[in-house]
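Engineer: Sequence and predicted structure below; questions after.
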Amino acid sequence: MRAVLQRVSRANVSVDGEQIGQTGPGLMILVCAMQGDDEHKAEQLAAKVSKLRIFKDDAGKMNRSVVDVGGSALVISQFTLAADTSRGNRPGFSEAAPPDQGKHLYEVFAQQLQARGVPVETGEFGADMAVELVNDGPVTIWMES
């Protein structure tokens, strides 16, 4: 699985002009299931994200996790993280998991993150979403399990 994490002051997601998810201080996470991924990879990624020390401690150093700071997460499905741009000018997405598997693994990731103490809200899998965020730092991390 692939993910892009952004440390945010706030973030929200809307579908058809209606807000369906938000987070206060915490993480906005774009996540993509890849061909060959399984529930174990989703669980591994959630465990890593929940422990990743990218929040400031009292000394101003990135030394605390989202759990440590009591942050929350907005998790958005993002199949375009599977883009292959090695040929031509149009990206290919054949490395992304099929939609049914991608949706399942996206849901497992969100559930596992919540089970590790991170309040989670989500977007709508497969929908045309509008995402707004205020990146804190800015801190943006790319991960793969």
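Structural biologist: Great, that's in hand. Residues are numbered from 1 along each chain as shown.

Engineer: alpha carbons only for contacts and neighbour counts from here, please
Structural biologist: Will do.

Engineer: Buried residues in stretch 96-116, which are they?
Structural biologist: 96-97, 101-103, 105-114 (16 or more other Cα atoms under 10 Å).

Engineer: what's the closest of the residues you listed to residue 36?
Structural biologist: Comparing those against residue 36 with Cα to Cα places residue 97 closest, at 7.3 Å.

Engineer: Put this next to the previous one:
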Amino acid sequence: MKLVIQNVLNANVKCDGKLISEINRGFLILVSFTQSDTLEIIKKIALKVSKLRVFMDETGKTNKSLKDIDGEILSVSQFTLYGSVKDGNRPSFTMCLNFDKAKEYYLLFNEELRNLGFKVKEGIFGEDMKISLVNDGPFTLIIDSEELL
């Protein structure tokens, strides 16, 4: 499981020119799954996201969590995070989890974040989307479950 997490002042996702979801201050999370992912990994990563202290406190240190700032999450599936250009210039996506299982895991990940008390908005799984955001910082983290577990 890979995540790209960006601190944002606001973000939205559109599909076919229609606004699907939008958030104010919080996280834009791009998420992808691979064959070795499990429900246990999803829960551990969601818990890790819930505890990240990546927002500035009054002294300018990254000491506040998403809950501390009453932030929101915009979660967008992005299978290309597991794209590999190791053997050529055209990305290979053989590491990506199959569509149906990835969709199931994406929805479970979002539900797990909700169960942890977060306001979670979503993109549309598997669709071509346009994402607009205002980065805060910028502050971007990449979380790879294989490095954490």
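Structural biologist: All right, it came through fine. Since this is a predicted model, take the numbers as computed values, not measurements.

Engineer: Assign the residue nearest in space to the middle of the second structure to helix, strand or coil.
Structural biologist: Centre of the second structure computed as the mean C-alpha position; nearest residue by Cα atoms, centre = their mean is residue 29, 2.2 Å away. Applying DSSP: H, G, I helix; E, B strand; the rest coil to residue 29 of the second structure yields a three-state assignment of strand.

Engineer: these two touch, right, it and residue 74?
Structural biologist: Yes - here residue 29 of the second structure reaches residue 74: they are 6.1 Å apart, a contact under Cα atoms under 8 Å.

Engineer: quick one on the thing from earlier: when you check the buried residues of stretch 96-116 of the first structure against the helices, which ones overlap?
Structural biologist: Counted as lying in helices by DSSP state H, out of those, are 101-103, 105-114.

Engineer: As CSV, these with distance to residue 17 of the first structure would be great.
Structural biologist: Below are these laid out as CSV (distance: Cα to Cα, whole Å):
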residue, distance to residue 17 of the first structure
101, 27
102, 25
103, 22
105, 26
106, 23
107, 23
108, 27
109, 26
110, 23
111, 26
112, 29
113, 27
114, 26
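
Engineer: how about the nearest residue to residue 106 of the second structure, chain neighbours excluded?
Structural biologist: Spatial nearest neighbour of residue 106 of the second structure, chain neighbours left out: residue 77 (6.9 Å); criterion: Cα to Cα, 6 or more residues apart in numbering.

Engineer: Starting from residue 125 of the second structure, give me the distance back to that neighbour.
Structural biologist: Going from residue 77 of the second structure to residue 125 of the second structure by Cα to Cα, to the nearest Å gives 6 Å.

Engineer: Now do the shared contacts for those two.
Structural biologist: residue 106 (Cα atoms under 8 Å, 6 or more residues apart in numbering).

Engineer: neighbour-wise, which of the two wins?
Structural biologist: residue 77 (23 against 18; other Cα atoms under 10 Å).

Engineer: so the more buried one sits right up against residue 30, yeah?
Structural biologist: Yes - here residue 77 of the second structure lies in contact with residue 30, judged by Cα under 8 Å, at a distance of 5.7 Å.

Engineer: Check the mean deviation of the lengthiest strand in the first structure from the second structure.
Structural biologist: When the first structure is parsed with DSSP state E, its longest strand is strand 129-144. Superposed on the second structure, strand 129-144 of the first structure shows a mean distance of 0.4 Å to its aligned residues (mean Cα distance after the TM-score superposition for the first structure).

Engineer: what ranges do the strands span in the second structure?
Structural biologist: Under DSSP E, the second structure gives strands at 2-15, 18-23, 26-32, 53-56, 62-65, 72-77, 119-122, 130-144.

Engineer: for those, which one sits closest to residue 83 of the second structure?
Structural biologist: strand 26-32 (10.0 Å).
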